[in-house]
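Trainee: 3D model of this:
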Amino acid sequence: MMDTRRGSRRRLLGGALTVAGLGALGGVTYRALTGGPTMEEAVDALIADAAPPGVGLTLIATSNGKTLYAKGFGESDPVGGVAATVETVYDIGSVTKQFTAAAIVRLWTLGELDPGDRLGRFFTGMGDKAEITVHQLLTHTSGLIDTLGPDDDPLSRSGLIDAMAASVPLAAPGVRYVYSNVGYSVLAAIVEELTSGSYERFLADAFFAPLGMSRTGYLLPDWDRRDVAVEHGPDGLPLGRPNERTWGANGPYWNLLGNGGVLSTATDMAAWSRALDGDAVLSAPARNRLFEPWVAEDASESSHYGYGWVMLDVGDVEVAWHNGGNGASYAEFARVSGGPSVFWATNEVARSGRWNLEESDLAMRVLGLLLDP
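Mentor: Sure thing, here's the model as predicted:
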């Protein structure tokens, strides 16, 4: 059985970017008004540079509420002959974390919790984990281990909480940044404790339904099966659809739920990015919580973690970024508040010894193109 664990996210381009350097990363610029390539042609060139021909991939770029670029490449299901489009449903991996963080800050605005609340408020039998705060879970400073096992282990919510409480911490709470998928699953469990419902239902009612994001979630969307991308391993062989391969009858198990595995489309993610620039689903104080650079990810302080987002200072521009993958699918999301955003996803991230799209930094390259045309 394939272990789809994501592991800690990779450092982004060494953290030494400027806006000018960002725009030139792919060796492509556009000058539509001076006879150079159009923006669409320039993005096409970046994708062609990053991805081998025929690879299934979808990318959308937006700015100021407008869609600037939206295309699918290759096939979401080569065997079935299904082309990738902006409505193809992909596993967005750890990009899920920013939805979990948004749910927590929404509950904060509703007065249901405070980021300083400790785990002992929500769960009994926490032992030395009782003093971990919600803020520490959000910023990966809880000291919790990364994972408790493979995504497809049939772990229940109570099993997650018990295993987390019994786990050996990697650091004392609040001492240092230690990326933890477990921590974000615990946050999803807190959402369920406070709402007496499912994590996915809260996301749908609070965010997805109001924004028309009808193709985002775990079980609630009514997808056509053919729209869900078939994932491929490093040998190029099909592994099946994520919701059929690693989930149970009631959706993903708790090694995955809340920290990864949400399925979505490029158009839905663009709608979400637009919503993050306004007050439609989150107030300004809540959005500020998401994008505050709370904690340095390492001693170089080249990047910080907010609530579900990696925060990068690129020249004088603050960029929010996150990636996610399971070894077969991969997604990246990068955005500038009030400015451009880029989301892309693929169902075939790498071929052993030949290429790896996770190393392409495609979202930041396209974002740089839009920031420095």
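Trainee: going forward, measure contacts between C-alpha atoms and count neighbours the same way
Mentor: Noted.
Trainee: gap between the residue sitting nearest the centre point of the chain and Glu200?
Mentor: The residue lying closest to the centre of the chain (C-alpha atoms, centre = their mean) is Val95, at 0.6 Å. According to C-alpha to C-alpha, to the nearest Å, Val95 and Glu200 sit 15 Å apart.
Trainee: again, but for Gly23
Mentor: Distance from Gly23 to Glu200, by C-alpha to C-alpha: 37 Å.
Trainee: Next, the second sequence, to be compared with the first:
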Amino acid sequence: MSKNRYRHHKTNRHKKYYLLASFTLLLFGGAIIFYFHEAHKTTETAAADETRQSTDLITAIEPRDQVSSTIEQTLVEKNFSGTALVFKNGKIILNKAYGWQNQSKKIKNSISTQYCIGSVQKGQTAYLIMQAIKAGKLSFDQKLSDFYPEIPNSTQISIKDMLNMSSGLRINEKKIEALNTTDTQKILAETVRLATFASNTSYSYQPVNYVLLAGVLEQLYQTSYQKLYQKYIIDALNLKETSFYSTKSSQQALSYNQSLAGLVYAPASTSSYADELGTGNIFMSAEDLYHYYQSFFDETHITANERTELWSPYAGETYASGIYNQKNKYYGHGIKARFETFVNFSKDGKNGVILLSNVWTQKNGYGSLSDQLYKKVVAQ
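Mentor: Take a look at the predicted model:
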């Protein structure tokens, strides 16, 4: 072999060794990076799981003092079915479920069970309106005519009038129900077409106000109410047990009538929930509802002044933005398809009772029970 050929052969051999060594180093380095990346992911996942487990352990709260023990005794005596969450001095002292989520399948209600909150959702639509106002997209004084000029007297109806249900708006809800559709755009269009105006603009509980407010939000953001709710409430407040009505959900409770023979399943149609655009087709756990209301007091998403303005009723009235602003407390009530929600909490947000039920038991529901339990909380 000539000297030049030898050198060429030697050089090629060195190149092969170099390439092999480089490739080996790359593989080794990649393996190390992958290992530490996966180890980090595993650590993060484990930490997240530990946090969730810890949270579950914290939220499943049995009676620990005289107040919570007395409250649970009352709930059992009343044959309450649902979830009760009680908080005192800023701490949850009871979070417990009773009765059946699905009687035929023998699934009991749990603290994760979601119940339709009915008209309590109106307050959440109002919360979305407040977020639009904060973003400079809307004002309390803005007129309905800016969005739906075809509605009678819309030039005189403000956003605040609608929030306080003092707009004079009326509608024949049976005609909306007769549509028998889940298409919210058709429901909204028919609502606009059928809306009328009554000369008496003092407070009158008319859900049409909130259906139209949902439509206003859709126009402002050019997206669906459902997507807005997901972004600004579920995601922003980190709610884990909140959803729109779905026949496929394993967490949403079934609703029942209480009869002499026992519980009787009382289903509602999908279209009847769709009719409740912005007004009553959300399902929540008691803890998610608690955290939603607490967000009004931690000033992360809404300031104290904004809360005061949003929940401020007109003179001589108590209703504003889904809340009854009473002398010494705030009160909320929702009912839909035999589900019933009651919320009572103090003006500082530190004491309260949340009852979510999936059984209709009497003409007046659990209203008196909710008031009775709240008095027990604030009395001691």
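Trainee: Can you name the residues in contact with stretch 248-261 of the first structure?
Mentor: Stretch 248-261 of the first structure is contacted from outside by 91-97, 100, 147-157, 160, 181-188, 199, 218-219, 243, 246-247, 324, using C-alpha atoms under 8 Å, 6 or more residues apart in numbering.
Trainee: let's see it at 7 Å
Mentor: Identification of contacts with stretch 248-261 of the first structure by C-alpha atoms under 7 Å, 6 or more residues apart in numbering yields 91-97, 100, 148-157, 160, 181-182, 184-185, 188, 218-219, 247.
Trainee: and these, which of them are in strands?
Mentor: With DSSP state E as the criterion, strands contain Asp91 from among these.
Trainee: Provide a ChimeraX selection command restricted to the buried entries of the contacts of stretch 248-261 of the first structure.
Mentor: To isolate the buried subset of those in ChimeraX, counting by 16 or more other C-alpha atoms under 10 Å, use the following:
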select :91,92,93,94,95,96,97,100,148,149,150,151,152,153,154,155,157,160,181,182,184,185,188,218,219,247
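Trainee: Helix or strand: which one has the equivalent of Ile104 of the first structure over in the second structure?
Mentor: Matched by TM-score structural alignment, Ile104 of the first structure corresponds to Ile129 in the second structure. For Ile129 of the second structure, the host element (DSSP states H and E) is helix 120-134.
Trainee: Now do that helix: distance to the chain's middle.
Mentor: For helix 120-134 of the second structure, the gap between its own C-alpha mean and the chain's C-alpha mean amounts to 12 Å (C-alpha atoms, centre = their mean, to the nearest Å).
Trainee: Next: stretch 269-285 of the second structure.
Mentor: Remark: stretch 269-285 of the second structure is offset 12 Å from the chain centroid, using C-alpha atoms, centre = their mean.
Trainee: what about that stretch, how long is it end to end?
Mentor: From its first residue to its last, stretch 269-285 of the second structure covers 21 Å (C-alpha to C-alpha).
Trainee: Next, the buried residues of that stretch.
Mentor: Across stretch 269-285 of the second structure, burial judged by 16+ other C-alpha under 10 Å covers 271-285.
Trainee: What segments of the second structure are helices?
Mentor: Along the second structure, the stretches classed as helices by DSSP state H are 3-59, 66-77, 120-134, 159-163, 173-177, 184-194, 208-221, 225-229, 270-274, 286-294, 304-310, 367-379.
Trainee: Give me the contact list for the second one.
Mentor: Outside of helix 66-77 of the second structure, the residues that reach it under the criterion C-alpha under 7 Å, 6+ apart are Pro63, Ile93, Leu94, Leu373, Lys376, Val377.
Trainee: Gln252 of the second structure: which of those is nearest?
Mentor: Taking C-alpha to C-alpha as the measure, Gln252 of the second structure lies nearest Leu94 of the contacts of helix 66-77 of the second structure, at 21.1 Å.
Trainee: any idea how far Arg64 of the second structure is from that closest one?
Mentor: Applying C-alpha to C-alpha, the value for Leu94 of the second structure to Arg64 of the second structure is 8 Å.
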